[in-house]
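1. compute the structure for the input listed below.
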Amino acid sequence: MWRHVAANALTFLMVGLFLLGGLILWGRAQYDAPGPLSEAVCVQVDRGSSMRRVSNDLAEQGAVTSAAIFRIGADYEEKTGQLKAGSFLVEPEASMQEIVDTITRGGASTCGTEVVYRIGVNRVSVQVRELDPATNRFAELASFEPGVDETPPEYSETIAEADTRLRIAMAEGVTSWQVANALNTLDILEGEISETPPEGSLAPDSYEVRRGDDRAALIARMTAAQEANIAAAWEARDADLPIDSPEELLTLASIIEKETAVADERPQVASVFVNRLNQGMRLQTDPTVIYGITRGEGILGRGLRRSELRAETPYNTYVIPALPPTPIANPGRASLMAAAQPDESPYIFFVADGTGGHAFAETLDEHNRNVARWREIEAERAAAGEAASE
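-> Alright, predicted model coming up:
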């Protein structure tokens, strides 16, 4: 009898183990399988939230088929205690495993609302926007120029939310004074930038920040990023460049940055300046003269005078036969690489062509024809402007 009972018990145990193994395999398959979402959703994880609360929210939004399997999988991977606060984009058909990875790895929020402080060449602006998960595009909620426009209520409401993403977007071609001045006015940061960083030493980019971050620490991040950019460009430079140091490369890149806003033109503009340096010609570029006047503290706001083009200053490349002594702005990676690897061209002249780009020339006669055409375009635009104002 006891032998029969033991045999039955062993059978039940084996069946139970078999069923348990099958259940585990089924649960694992569910955990790794593509999820039920047909459109992306934004999942908000509040500070102090639990994996149970998040899993239930995901189930309510239709992102997971089982909140329990989601939690068990997170426990199995030892990620339950790694839950991070923020707003996270969950892509269509994301598996439970992928969602767990998204909400536990940390880093910047990938959806929800954000405030972008844009430091541009001509102005500083603030943009409040929100990501639409379905289209993966941002919708603007408000935009204003601090100190000029009235602060919209959308900004005050959004900035008060703990999960709002904050970014500082520094444009290519801004000066170090413009960056320092703008950062000193942002009320989300602390500390003070007492000295303007060296010109060209800050990397144009988008920087994630938090309320209360130190301004000097942010400048240090920008500086480290630019040092890496310069080192990479210097390492990749053409062997026959008429450039003797990374500092000269940076200066040339800053001139390229200020001369064209057309990305594809940068290597061609670089070729003109390299050709001029190789031939011992003056660079003859207006942005350096302007920098010599403003020292990068704001924009000139007018045309250059003949006396300024003739004045012998360290930054007047119509007079000096070389690069100016320092960069004239903070160039981005593309301009640094253009300076390091310019196009091979015969051009030594260029002038605006009315499209936002430039007309390039090999000879002075050809250049003069391009200049004459540009003067015609300027006159036509001036006449059209006067007619429109009448």
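2. C-alpha only now, for contacts and for neighbours.
-> Fine.
3. A helix includes residue 15, no?
-> Yes. The assignment for residue 15 by DSSP: H, G, I helix; E, B strand; the rest coil puts it in a helix.
4. do you know how far it is from residue 381?
-> Residue 15 is 87 Å from residue 381, where distance means Cα to Cα, to the nearest Å.
5. how about the strands in the stretch 251-390 of the chain?
-> Under the criterion DSSP state E, counting those that start in this stretch, the stretch 251-390 of the chain contains strands at 349-352, 358-361.
6. could those go into a markdown table alongside mean neighbour count?
-> Below are these laid out as a markdown table (neighbours: other Cα atoms under 10 Å):
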| stretch | mean neighbour count |
| --- | --- |
| strand 349-352 | 20 |
| strand 358-361 | 20 |
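7. save those strands as a markdown table, and put in distance to residue 253 too.
-> Shown next, in a markdown table, are these (distance: least, Cα to Cα, whole Å):
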| stretch | distance to residue 253 |
| --- | --- |
| strand 349-352 | 17 |
| strand 358-361 | 17 |
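8. quick one: which of the ones you listed is nearest residue 328?
-> strand 349-352 (19.7 Å; Cα to Cα).
9. that closest one: how far from the chain's middle?
-> 29 Å (Cα atoms, centre = their mean, to the nearest Å).
10. one more: stretch 217-235?
-> Distance, centroid of stretch 217-235 to centroid of chain: 14 Å (Cα atoms, centre = their mean).
11. then stretch 189-201?
-> 19 Å.
12. and for stretch 198-218?
-> Taking mean C-alpha positions (Cα atoms, centre = their mean), stretch 198-218 and its chain are 12 Å apart.
13. of the strands of the stretch 251-390 of the chain, give the one that comes closest to residue 57.
-> strand 358-361 (55.1 Å).
14. ok, back up a step: for residue 46, which of the strands of the stretch 251-390 of the chain is the nearest?
-> Taking the strands of the stretch 251-390 of the chain one by one with Cα to Cα, strand 358-361 is closest: 51.7 Å.
15. which other residues reach the closest one?
-> 347-353, 367, 370 (Cα atoms under 8 Å, 6 or more residues apart in numbering).
16. how about residue 89, nearest residue that isn't a chain neighbour?
-> residue 42 (4.7 Å; Cα to Cα, 6 or more residues apart in numbering).
17. against residue 191, how distant is that neighbour?
-> From residue 42 over to residue 191 (counting by Cα to Cα), the distance is 34 Å.
18. let's see this one next to it:
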Amino acid sequence: MNQDINRQSPDDQPARWPLFWALVILALAVPALWWYLDPTPRADASSKPVTVVVRHGEGWNDLTDRLHRLGIIRRPLIFKALVVLSGERGHLLPGRYLIKRGTSARDLIATFTDASNQSKITIPEGFRLGQIEDRMLQLGLTTPQQWQEAINNPPKSPLLASKPKGVSIEGYIFPDTYIFTEENAAQQLVREGIANMQKHLSKDIIQGFKRQGLTINEGLTLASIVEREAQIPSERPIIASVYLNRLRKGMPLQADPTVQYAVGKRGEWWKSPLTRQDLKSDSPYNTYVHKGLPPGPICSPGLPSIKAVAYPAHTDYLYFVAKGDGSHAFAKTLQEHEQNIQRYLRR
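-> Predicted coordinates for the structure are as follows:
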């Protein structure tokens, strides 16, 4: 009798159907609602990345409007709300970013708040313009045309006053890390690199150049040679003194890095070893053929090499030869130098 009472009547079973259909509708509605609310449209695999520049002083409102115009987001208000909810509203970083279409809102916010995503370049000490261009091209920061336009039309600067006409800005871009916040990265690098070099050339350093009888261009030129020669920091002022002593005596510098610069080409910017034919190359930068300093720097010297020229060691050395371990053997006379050659190069 009790079992009959507890048994469900067939008339009660249809009551489950409204709940079933509600769950079905909900399952379909959630993705549809998310698709509608998702602020970032999808993109096919062939879509090319877009360069987005965030300038100093800009906020999320400016950036959101730009992303909307570029078609990277489709619902600006929702994107702005997600920024607020993410807690990253005050963490927008200026920079130049490469954004793939179809990137989710969460990943977009993460991109614009992570310094590792900023377009940047680090120029090591001793890099020549060709190497800087190679790195800029590899990072997708410039084109060959933009690069040539930038280096051939540098901004006006007191730093360039002593640079001979026709000589490039080689050596005038200070080795450092540069973060790009402009569309034309090559132009920004040239402008900021020269300004950075000018900032590091203090009055004391410029006076130091003058005490050695050097203009700013000549000081940077000799510093660039020291940069390529020295491997041990403590030897920089000594190497600078050798070259200064040779200049005062009217002796050719006979610096291998200047020949490497003269014969260098893409894929082999610093040829080593040099051949006898290389040492005879008729280039104004070849200090085996031409006495005095080259027309301009051969690379971007770092501050230690610049200071080494401004404040050289006081020596009577006229020669040096590499020992093979990064250090050099210095000599005052040709006889001592030849003995060092026998000891370190012909053993």
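19. where does the TM-score land?
-> Overlay of the two chains. TM-score (TM-score structural alignment, normalised by the length of structure 2): 0.59; 237 aligned residues with a Cα RMSD of 3.4 Å.
20. what about the residue nearest to residue 89 of structure 1, which helix or strand?
-> Residue 42 of structure 1 is part of strand 41-45, with elements assigned from DSSP states H and E.
21. what is that strand packed up against?
-> helix 51-60, strand 86-90 (3 or more Cα pairs under 8 Å, 6 or more residues apart in numbering; DSSP states H and E).
22. quick one: distance of the first one to the chain centre.
-> Put plainly, it is helix 51-60 of structure 1. Worked out by Cα atoms, centre = their mean, helix 51-60 of structure 1 lies 33 Å from the chain centre.
23. residue range in structure 2 corresponding to whichever helix or strand comes after that helix, please.
-> Stepping forward along the backbone from helix 51-60 of structure 1, the first helix or strand reached (DSSP H and E) is helix 67-76. Following TM-score structural alignment, helix 67-76 of structure 1 has no partner segment in structure 2.
24. name the residues of helix 67-76 of structure 1 that are buried.
-> In terms of neighbour count (16 or more other Cα atoms under 10 Å), helix 67-76 of structure 1 has its buried residues at 67, 69-71, 73-74.
25. and residue 42 and residue 191 of structure 1? Which one has more around it.
-> Neighbour tally, residue 42 of structure 1 and residue 191, criterion other Cα atoms under 10 Å: the higher count belongs to residue 42, 20 against 13.
26. stretch 347-357 of structure 1 corresponds to what range in structure 2?
-> With TM-score structural alignment as the criterion, stretch 347-357 of structure 1 aligns to 317-327.
27. and the matching stretch, how far apart are its ends?
-> Terminal residues of stretch 317-327 of structure 2 are spaced 15 Å apart (Cα to Cα).
28. from the middle of its chain, how far away would it be?
-> The answer for stretch 317-327 of structure 2 is 31 Å, by Cα atoms, centre = their mean.
29. same thing with stretch 322-338 of structure 1?
-> For stretch 322-338 of structure 1, the distance to the chain centre is 18 Å (Cα atoms, centre = their mean).
30. so that stretch corresponds to what in structure 2?
-> By TM-score structural alignment, stretch 322-338 of structure 1 lines up with residues 292-308 in structure 2.
31. and that stretch, how far apart are its ends?
-> End-to-end distance of stretch 292-308 of structure 2 (Cα to Cα): 18 Å.
32. and for stretch 324-335 of structure 2?
-> 20 Å.
33. now do that stretch: distance to the chain's middle.
-> 35 Å.
34. now swap in stretch 224-241 of structure 1 and tell me
-> That offset, for stretch 224-241 of structure 1, works out to 19 Å (Cα atoms, centre = their mean).
35. what comes up buried for it?
-> 225-227, 229-230, 233-234, 237, 241.
36. same check on stretch 121-129 of structure 2?
-> 121, 123-129.
37. same check on stretch 243-254 of structure 2?
-> 243-247, 251-254.
38. from those, which land in helices?
-> The helices, defined by DSSP state H, take in 243-247 from the buried residues of stretch 243-254 of structure 2.
39. looking at the contacts of strand 358-361 of structure 1, which is nearest residue 218 of structure 1?
-> residue 352 (36.5 Å).
40. quick one, what contacts that closest one?
-> Per Cα under 8 Å, 6+ apart, neighbours of residue 352 of structure 1: 358-359, 371, 374.
41. let me see the ranges of the helices in structure 1.
-> Under DSSP H, structure 1 gives helices at 2-32, 51-60, 67-76, 96-104, 153-159, 176-185, 215-235, 246-259, 266-278, 286-294, 306-310, 333-340, 364-389.
42. how close does the spatially most central residue of structure 2 sit to residue 64 of structure 2?
-> What sits nearest the mean C-alpha location of structure 2, by Cα atoms, centre = their mean, is residue 121, with 2.0 Å. Separation of residue 121 of structure 2 from residue 64 of structure 2 (Cα to Cα): 26 Å.
43. any idea how far the alignment partner in structure 1 of residue 246 of structure 2 is from residue 331 of structure 1?
-> Per TM-score structural alignment, the equivalent position to residue 246 of structure 2 in structure 1 is residue 276. Residue 276 of structure 1 sits at a distance of 20 Å from residue 331 of structure 1 (criterion: Cα to Cα).
44. repeat for residue 236 of structure 1
-> 17 Å.
45. next one: residue 219 of structure 1
-> In terms of Cα to Cα, residue 219 of structure 1 sits 16 Å off from residue 331 of structure 1.
46. of the two, which one has the most company?
-> A direct count of neighbours by other Cα under 10 Å for residue 219 of structure 1 and residue 331 places residue 331 higher, at 32 against 20.
47. burial count for the residue nearest to that one when sequence neighbours are not counted?
-> Closest residue to residue 331 of structure 1 apart from its sequence neighbours, by Cα to Cα, 6+ apart: residue 254 at 4.9 Å. Residues near residue 254 of structure 1, counting by other Cα under 10 Å, number 29.
48. show me the contacts for the aligned partner of residue 172 of structure 2 in structure 1.
-> Taking TM-score structural alignment, the alignment pairs residue 172 of structure 2 with residue 201 from structure 1. Taking Cα under 8 Å, 6+ apart, we find residue 201 of structure 1 in contact with 176, 222-223, 226-227, 330.
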